[in-house]
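# fold the stuff below for me.
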Amino acid sequence: MKNSPEEKMLISVVTPVYNGENFVKSAYDCLCRQTYPDWEWVVVDDGSTDGTARRLETLASGDERIRFFQQKNSGTAKQPRDHAVYEAKGGFVLPLDIDDQLSDDYLERMAERQQQTDADIIYPQMLFVDLDSGKTTQTLPAEGFDTDKVYETRELVKETVPEWRIGCNGGLYRKSAWINMSYPEKKEPIWMNSDEVDERLYLIHAGKAAFAKARYYYQNHEASTTTRISPKVFHTQKTALQLLGIMEREFGKDSEEYRRTMRRTFCDWRWKMMLFVKHHEELTDADAEIQRNLSDCFKRLDASVLTKAERIQFLNLRSFPLVLALYCLRYNRALLKEKVMQRRNPEGFANTYTRKREEEKVCRETARSYLQGKTLNSYEPYVISMFCGNAPSGGLIDRLRGAVSVYQECLATGRAFKLHFTHPFLLTDYLVPGTYDWTVSPDEVSFSPMQSRTLIASSVYDSPGERQMHLKQIQQALVSSRDVQTHAYTNAAFCYDNGFAQSFRELFKPSARLQQHIDKIKAEIGGSYVTVSARFCNCLDDFNEEVYCEPLSVTERQQLIRSCIARLQAVRDEHPHDKLVICSDSTTFIEEAGKHFDIYTTPGTISHIGNDGVHNYEYYERTFLDFYIIEGASATYLLKGPHMMMSGFPYAASLVGGKELKTIQF
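Predicted coordinates:
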């Protein structure tokens, strides 16, 4: 329904943001320059770990047009964007990415065009800008497209495949239409580029669409999630299959829309195959998941959409292993050898290729610190376990077991041991020296290549052979560099074979603040208790995990939770008089367990220090509380089902508590 000419409609500009503090001001300034006055900016922060929330709160406190919300990290732009739409007060919503820009008359032109046409969607001119050069690399709608016409949205679907001939970013949408398509029964599973699916759904169902001469500047830059090579890039294969299913359902296999989408799916699959093979070293951790995605997409491809030459080149799409081998031969022949070794000897593969990549990554990251390092007037030749943010270091137990391993060898070789743990928090906020003083001032740590040597030993496949290799490597390093500092970047696990519990207590005890909270929790539990740990990573789609792990389907999640609940019942039956304490990285599982049993969980935020950069005490305290609650339990268990992680966290805590961790595998 049209507004009267003198009545201006409120436009709700909706923005999802994750770690976008560097773009907050430019996005706000862009809105403040608008010639159209009736707007609000609804921003949802998707669990940022930088200063994004602080900047937005400051802006919102001084401008009532800004409405700011926060939520737990979802890992996608869709969920916070839909959240913002639900919070919007206007009848029309306009998505703006935090790192993009609008022409000063953008809102005015979009509103005018909607008033003229009463369309459900108004699309702008979309300009793709390379931030490095400042040049416009592409403009949509494509040349020759009639932007004066008012379209039935369904007829525009074919203008989006195989390539976009219209630009959808920054469109003006009737809020009711958006909500109908985004929630809940028509909602598609969320993967990277899920807006590719949503936009087609809007076009299929919305009604009318028109175009305005308003300019939306889509800015390409290095930090953009759409330009980085990461495992999430390969989620687009799942998005492509979703889109293919929609086209088949809505238009049929004989339609032009379906055939164009199949062609697009093939071209995207071909591109992703090349990326996977050429950039395999950067994607090793996600190798199995990515290969499965590519294989699933391969099985859906229809050879009839290909040219004769393509059908021959891709073996008529009959054998994924053979096609993968062809790509390896063309782009990365060494990968063939890796794949053979990975299949025949997983441990050997981890101890060669995987370890080499991990250690080279640490070497690259730490090099910057030493290239810029200053020479100290005086220094002590300490052996220092380093966790100061200049290299990837893993989770808490990865770090602490590495420190304990180095400490044990320092005692054996007569070297002075120190621990430089400053990122993402000061370890001394939670753990202080036990009987051995490992503290060291940052001013005592020399990054001068003349005064220090680096020791890099990454554990990637914990085995007796790997532990012995690390033991010899560290022993040799400590003996050969006695006159300079030895900076150890390691998560070596050989300490587990040599009095880990005693060494841990010599090094660490809870800080006064942490101990006070531990005592409070034990008082709340009120007696003997058993702990059950369960590490889901992101299987249940509720935890942003450092380890690459794709969410399971809804059906698989439900089955996994049911299986875990059944194992909890067995623990409950074995310990009928003990309190059941759940230590897990999944709020979904904890909530479900609470429906079946009288459980206790430690309060606070579920976090992973290898993946987060937040700097406050409360954010990480729960991890330490869980450790000491497990340490003090009468019995400890670990659930290990399909896709779940064999966590070392409860194992280490159980060792410190003098108990054997019982692993329940199913």
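# going forward, measure contacts between C-alpha atoms and count neighbours the same way
Noted.
# shouldn't D398 be within a helix?
Yes. Counting by DSSP: H, G, I helix; E, B strand; the rest coil, D398 is part of a helix.
# how many neighbours does it have?
20 (other CA atoms under 10 Å).
# in this structure it contacts Y489, no?
No. Contact criterion CA atoms under 8 Å: D398 and Y489 do not qualify, at 10.9 Å.
# distance of T58 relative to G613?
21 Å (CA to CA, to the nearest Å).
# could you do V581 as well?
28 Å.
# kindly report the same for D626.
Taken as CA to CA, the span from D626 to G613 is 20 Å.
# okay, these two: which has more neighbours?
Using other CA under 10 Å, the more surrounded residue of D626 and G613 is D626, with 24 against 15.
# want to put them side by side, so please do this one too:
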Amino acid sequence: MSKKKKQIMLFLYYSKHFSLKPIKTKQIVVCFDGLFPHGGLVDRLKGIVSFYLIAKALGYDFKILFDTPFELDVFLQPNAIDWKFKRSNVKWHPTKTRCLYFINNFNANPLAVIKKSNASQFYVYANIDYSKSIFPELNQDDLEKKWREGFNQLFKKSDFLEEKLNTISTEPFIAFHSRFTSLMGDFKDTTSKKLSAEEKNRLCDVLLQIINRVKAEEQQKAYLFSDSINFIKHIKQQVEINTIEGNPFHMDNFEMRSGIEGHLKTMIDFFMISKSKKVYFLKVKPMYNSSFSKYAAIIGNVNFECLEV
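Below you'll find the model as predicted:
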């Protein structure tokens, strides 16, 4: 979709909420309303935390409109600030409101864009971690600390999510995570490449060797997290390893609608990884990168290592 078409879509949507009522408080609203594909859980959290940090730096009010494909507060509740924002609150002033589309815009500097604008209210669509451009003076460790603090100021787990997590053993464990997207033939994602049966077996054998080596070194209980249920089943047949029940599910996989249980699985995986003693991300060619376990490790303040072959 072209940039011009996106701008037209935004104008047509927000102009329906036309209002000349004065905007008294400067405000940033990060939106996940289904108007565009927004990405998976971590992509959404990147956008949320980035613009919370911007709002905090500028002294703006901060809100989150997140009702697609579920209401965010089912899983994550406001912690230090009340960020809830409903569609019924949407208002569009012709000169004081501005819509900003930053999805997959890695080169943008949204802090500078907002500071230069004469608008008072911003509806933002974003899925990038902009902390480096917000705090260029900080090193990686300090950036991660800043991100973790922002996340914790925004969110606490809902009772529903906490209860589900509490049913799982808290015995110390290490976490393995992998991302295949379509490679193992589970589902279509942003990619469509599928491996042959021989290629799948060869890849699984390499990954199994890595898992066995790390398990032998760590001598710890281990959990395996992956977007491929086929891979999980294959590994469980070969080695003793723990997994979380349910099928992996991507929030923007519109061809595969899921009830709340599918999204609960994503949340449980994420926060379980954050509780681990150490996170190992498995990446053997032609597998794909993922920020899922990296940001879970940041939230949990646990060590993260990418095992790349």
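# residues contacting G394 of structure 1?
Contacts were defined as CA atoms under 8 Å, 6 or more residues apart in numbering; by that measure G394 of structure 1 touches I609, G610.
# how about a cut-off of 7 Å?
Applying CA atoms under 7 Å, 6 or more residues apart in numbering to G394 of structure 1 gives the contacts G610.
# now K418 of structure 1: how far from M450 of structure 1?
For K418 of structure 1, the distance to M450 of structure 1 - CA to CA - is 19 Å.
# which of those two has more neighbours?
Taking neighbours as other CA under 10 Å, K418 of structure 1 and M450 compare with K418 leading, 23 against 14.
# give me the secondary structure label for that one.
Strictly by three-state DSSP, K418 of structure 1 counts as strand.
# need the counterpart of D252 of structure 2 in structure 1.
Taking TM-score structural alignment, the alignment pairs D252 of structure 2 with G610 from structure 1.
# ok, D82 of structure 2 next?
So D82 of structure 2 corresponds to D437, using TM-score structural alignment.
# who's in contact with the closest residue to that match other than its chain neighbours?
Sequence neighbours aside, L507 is the residue nearest to D437 of structure 1 in space, at 7.3 Å (criterion: CA to CA, 6 or more residues apart in numbering). Listed by CA under 7 Å, 6+ apart, the contact partners of L507 of structure 1 are P433, G434, T435, Y436.
# strands of the stretch 201-309 of structure 2, start to end?
221-226, 278-283, 303-308 (DSSP state E, counting those that start in this stretch).
# deepest in the core, which of those strands is it.
Across the strands of the stretch 201-309 of structure 2, averaging neighbours per residue (mean count of other CA atoms under 10 Å) puts strand 278-283 on top, at a mean of 22.
# Provide the aligned range in structure 1 for it.
The aligned range for strand 278-283 of structure 2 is 635-640, by TM-score structural alignment.
# what about that stretch, how far off from structure 2?
Compared with structure 2 after the fit, stretch 635-640 of structure 1 shows a mean deviation of 0.6 Å (mean CA distance after the TM-score superposition for structure 1).
# what lies in contact with that stretch?
With CA under 7 Å, 6+ apart as the criterion, stretch 635-640 of structure 1 contacts 530-534, 630, 646, 654, 661-666.
# between those, which is closest to E108 of structure 1?
Nearest to E108 of structure 1 among the contacts of stretch 635-640 of structure 1 is A534, at 53.1 Å by CA to CA.
# wait, doesn't that closest one sit right on S584?
Yes. Counting by CA atoms under 7 Å, A534 of structure 1 touches S584, with 4.9 Å between them.
# so which helix or strand takes in L161 of structure 2?
L161 of structure 2 belongs to helix 159-166 when assigned by DSSP states H and E.
# which residues in structure 1 does the helix or strand just after that helix align to?
In the C-terminal direction, the helix or strand that comes right after helix 159-166 of structure 2 (DSSP H and E) is strand 173-178. Using TM-score structural alignment, strand 173-178 of structure 2 lines up with residues 529-534 of structure 1.
# corresponding residue for L161 of structure 2 in structure 1?
Here L161 of structure 2 is matched to L514 in structure 1, going by TM-score structural alignment.
# any idea how far its match is from E524 of structure 1?
Taking CA to CA, one finds L514 of structure 1 at 15 Å from E524 of structure 1.
# who's more crowded, the two?
Neighbour count, other CA under 10 Å: between L514 of structure 1 and E524, L514 has more, with 19 against 10.
# hmm, that one is touching Y430, no?
Yes. If you go by CA under 7 Å, L514 of structure 1 and Y430 touch, sitting 5.9 Å apart.
# quick check: closest non-adjacent residue to the most centrally placed residue in structure 2.
The centroid of structure 2 falls nearest to V42 when counting by CA atoms, centre = their mean (1.0 Å). Distance criterion CA to CA, 6+ apart; nearest residue to V42 of structure 2, sequence neighbours excluded, is F292 at 5.7 Å.
# so what does D287 of structure 1 match up with in structure 2?
Checking with TM-score structural alignment, D287 of structure 1 has no match.
# can you check which part of structure 2 stretch 214-225 of structure 1 sits on?
Mapped onto structure 2 using TM-score structural alignment, stretch 214-225 of structure 1 covers no residues at all.
# from N180 of structure 1, how far off is M126 of structure 1?
Here M126 of structure 1 is placed at a distance of 25 Å from N180 of structure 1 (CA to CA).
# can I assume R453 of structure 1 sits in a strand?
Yes. Under three-state DSSP, R453 of structure 1 sits within a strand.
# how many residues are close by the aligned residue in structure 2 for it?
The alignment partner of R453 of structure 1 in structure 2, by TM-score structural alignment, is R98. By the measure other CA under 10 Å, the count of residues near R98 of structure 2 is 22.
# R98 of structure 2: what's it in contact with?
Counted by CA under 7 Å, 6+ apart, R98 of structure 2 has contacts A119, Q121, F122, Y123.
# ok, the last one to K26 of structure 2 distance?
Between Y123 of structure 2 and K26 of structure 2 the computed distance is 12 Å (CA to CA).
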